[in-house]
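A.B. asks: Below are the sequence and a predicted model; questions follow.
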Amino acid sequence: MPYTTADGKEREWFALGLAPRKAALTLYGLTYYGPNQDLLDRLGKHTAGKGCLYVKRLSDIDEDVLREMVQRSWRTNADA
C-alpha cells in the first residue's frame, strides 16, 4: 500500500499487520481510515492508537467483530 511521508517521498507499507508483543497483541491497519469505529465500540476490551489496535488477550474481544474489522480494513486499504 503506498503512502507519502511528511517530506513528500512515496513509500510502500503493509495494508494489515500483526505483532505479538509482550504487553499486548498489536494489530496494524485496522484504524487508519476510520471505517471500523462502530465495530470498535463492540469489539471488547482493547486500546487503540492512530493506526494500531492493542489487545491483551484474544479472550477479551469478540472474534466475529475482529473478523469483520479485518475484512472492512482490507477492502478499504486495498482501495487506498
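C.D. replies: Perfect, I can see it now.
A.B. asks: rest of the way, CA atoms for contacts and neighbours
C.D. replies: Will do.
A.B. asks: what residue lies at the spatial centre of this structure?
C.D. replies: Centroid-nearest residue in the chain: residue 30, 2.0 Å away (criterion: CA atoms, centre = their mean).
A.B. asks: Contact partners for that residue?
C.D. replies: Applying CA atoms under 8 Å, 6 or more residues apart in numbering, we find residue 30 in contact with 16, 36, 51, 52, 53, 69, 70, 73.
A.B. asks: Could you pick out the buried ones from those?
C.D. replies: Neighbour-count burial (16 or more other CA atoms under 10 Å) applied to the contacts of residue 30 gives 16, 36, 52, 53, 69, 70, 73.
A.B. asks: How much space separates the fifth one from residue 11?
C.D. replies: Meaning residue 69. Taking CA to CA, to the nearest Å as the measure, residue 69 falls 25 Å from residue 11.
A.B. asks: follow-up on the earlier one: would you list the buried ones among the contacts of residue 30 in JSON lines and tack on distance to residue 7?
C.D. replies: Output for these, formatted as JSON lines (distance: CA to CA, whole Å):
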{"residue": "16", "distance to residue 7": "24"}
{"residue": "36", "distance to residue 7": "29"}
{"residue": "52", "distance to residue 7": "23"}
{"residue": "53", "distance to residue 7": "26"}
{"residue": "69", "distance to residue 7": "31"}
{"residue": "70", "distance to residue 7": "30"}
{"residue": "73", "distance to residue 7": "26"}
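A.B. asks: The structure to be compared is supplied as follows:
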Amino acid sequence: MAENKTQPTDASVEDFLNKVESPKKREDAFRIKQIMEEVTGEKAVMWGPSIVGFGQYHYKYDSGREGDFLIVGFSPRKISLSVYLLGCMETSFDELFAKLGKHKTGASCLYINKLADVNETILRELIKKSYDYMKAKYPTK
C-alpha cells in the first residue's frame, strides 16, 4: 500500500515562512499561522516541503488504504494562500463562505489572494468549525 506523500517533517515552520518571497504574503502567512494556532490550540508543523499543518487525524478508507493527515493547514502559494479546511468541504458551511469575502474554493481548499480580502472573524469560524468537525469525525484514541 502506498504511503501518503505528504507527511509531517521536522523542518522549521518559521524558516519556511520567512522564505516566502512577497513581503505581504509572508506577513499574511505568519498571521494565518497565528490564527490557526489560536483557534486549534495546536502547534504548527511542516507537512511535506510546503504545507503548514495543525493537528492530525488517522483515516481508513473502505479500500483498506489508511494514513494520517493534517486537520487544518495552509500553504502560501505564488498565486494565493491555500487554506486546507477538510471539514468545511465535507459539510455545508455555505452561509459562512457567503460572508467571508473574496475567495475561491476547491476540493478541501479555500483560496485567498490576501487576508485583507476576507473577514477574519468568519475565517476563524470556518477554521474552528472545520477543525471541530474533523476531530469529531476522526477521534483520537
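C.D. replies: Ah, there it is. This is a predicted model, so every value here is computed, not measured.
A.B. asks: Nearest to residue 24 of the first structure among the contacts of residue 30 of the first structure?
C.D. replies: The shortest approach to residue 24 of the first structure among the contacts of residue 30 of the first structure belongs to residue 53, at 9.3 Å (CA to CA).
A.B. asks: Let me know whether that closest one touches residue 24 as I believe.
C.D. replies: No. Applying CA atoms under 8 Å, one finds residue 53 of the first structure not in contact with residue 24, separated by 9.3 Å.
A.B. asks: Give me the subset of the contacts of residue 30 of the first structure that lies in helices.
C.D. replies: Members of those lying in helices (criterion: DSSP state H): 69, 70, 73.
A.B. asks: Please convert those residues to TSV, extending it with distance to residue 57 of the first structure.
C.D. replies: Converted to TSV, those look like this (distance: CA to CA, whole Å):
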residue	distance to residue 57 of the first structure
69	17
70	17
73	21
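A.B. asks: For the helix or strand containing residue 54 of the second structure, buried residues please.
C.D. replies: Counting by DSSP states H and E, the element that carries residue 54 of the second structure is strand 51-60. Neighbour-count burial for strand 51-60 of the second structure flags 51, 52, 53, 54, 55, 56 (criterion: 16+ other CA under 10 Å).
A.B. asks: same thing with stretch 22-36 of the first structure?
C.D. replies: Quick answer for stretch 22-36 of the first structure (16+ other CA under 10 Å): 24, 25, 26, 27, 28, 29, 30, 31, 32, 36.
A.B. asks: Please report the distance of residue 5 of the first structure from residue 27 of the first structure.
C.D. replies: Distance of residue 5 of the first structure to residue 27 of the first structure, computed by CA to CA: 21 Å.
A.B. asks: With residue 62 of the first structure instead?
C.D. replies: Taken as CA to CA, the span from residue 62 of the first structure to residue 27 of the first structure is 15 Å.
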